[in-house]
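[1] with the input below, show me the fold.
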Amino acid sequence: MTTNGIEAVFLETHNWGKAAKFFQALGYELEFSTDHNSGQLRNGDGPYVFIAEVPEDRKPGMQLVLKAADEDALAADPAIEVVTPFEETHYGTREMTVRDPDGRLWTMQVEK
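    Sure, this is the predicted structure:
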């Protein structure tokens, strides 16, 4: 197996405070917030939700991140179209972007 389920959901919002309160009302606990209107919440042992505020002129997006178990197997599998190979991130992980048969982009993440 080359993935181990969902690692995270990355959300963009126009109002960090309202979005954080919404998820807290759903039972998520704030793990940390940043000084640039973003933060991470989690509900139990499940995937974390990272929310970042974007300008009003930008449509808020969403990204689902899968936890990769075997970086080498994913990159070598001919059935997987690699868009961006695994690269180090500034937040302590390695990520790869792949495209599914219908054209959707998926992010695979491994811990460094």
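[2] CA only for contacts and neighbour counts going forward, please
    OK.
[3] and the strands in the chain?
    Per DSSP state E, the chain carries strands over the ranges 3-13, 29-33, 38-42, 48-53, 62-68, 81-88, 93-99, 105-111.
[4] could I get those in JSON lines, plus columns for distance to K21 and mean neighbour count?
    Putting the strands of the chain into JSON lines (distance: least, C-alpha to C-alpha, whole Å; neighbours: other C-alpha atoms under 10 Å) gives the following:
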{"stretch": "strand 3-13", "distance to K21": "12", "mean neighbour count": "17"}
{"stretch": "strand 29-33", "distance to K21": "9", "mean neighbour count": "15"}
{"stretch": "strand 38-42", "distance to K21": "10", "mean neighbour count": "20"}
{"stretch": "strand 48-53", "distance to K21": "11", "mean neighbour count": "22"}
{"stretch": "strand 62-68", "distance to K21": "18", "mean neighbour count": "18"}
{"stretch": "strand 81-88", "distance to K21": "31", "mean neighbour count": "16"}
{"stretch": "strand 93-99", "distance to K21": "27", "mean neighbour count": "18"}
{"stretch": "strand 105-111", "distance to K21": "26", "mean neighbour count": "19"}
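[5] run this one through as well so I can compare:
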Amino acid sequence: MTTNGIEAVFLETHNWGKAAKFFQALGYELEFETGHSSGQLRNGDGPYVFIAEVPEAKEPGMQLVLKATDADKLAADSAVEVVTSLAETHYGTREMTVRDPDGRLWSVQAEK
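    Next comes the predicted model:
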């Protein structure tokens, strides 16, 4: 197996405070706030939700992140179109972007 479910949901918002309160009302707990209008929440053992505020002129986006158990094997699989190669992040993981057969982009995250 090269992936193991959903690792995270990345959300963009126009109002970090309101978005955080919304998810807290749904039972999520704030794990940390970055200090620059973003932070991470989690509900139990499920995927974490990372929310970042974006300017009003930008449409808020959403991205699901798959958890990789063998990212190197996945990156080498000819059935997977790799859009951005596996690379280290500033927050302690390795990530890559892949495209599914219908053109959707998926982020894949692995531990270092």
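[6] export the strands of the first structure to a markdown table and tack on distance to A19 of the first structure?
    As requested, these are exported to a markdown table (distance: least, C-alpha to C-alpha, whole Å):
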| stretch | distance to A19 of the first structure |
| --- | --- |
| strand 3-13 | 7 |
| strand 29-33 | 11 |
| strand 38-42 | 10 |
| strand 48-53 | 8 |
| strand 62-68 | 13 |
| strand 81-88 | 28 |
| strand 93-99 | 25 |
| strand 105-111 | 23 |
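[7] mind naming the longest helix for the first structure?
    helix 16-25 (DSSP state H).
[8] got the angle for it vs strand 29-33?
    Here helix 16-25 of the first structure runs at an angle of 150 degrees relative to strand 29-33 (axes from the mean of the first three to the mean of the last three C-alpha atoms, to 10 degrees).
[9] what's the average distance of helix 16-25 of the first structure to the second structure?
    Its aligned residues in the second structure lie a mean 0.2 Å from helix 16-25 of the first structure after superposition (mean C-alpha distance after the TM-score superposition for the first structure).
[10] quick one: list the elements packing against that helix.
    Judged by 3 or more C-alpha pairs under 8 Å, 6 or more residues apart in numbering; DSSP states H and E, helix 16-25 of the first structure is in contact with strand 29-33, strand 38-42, strand 48-53.
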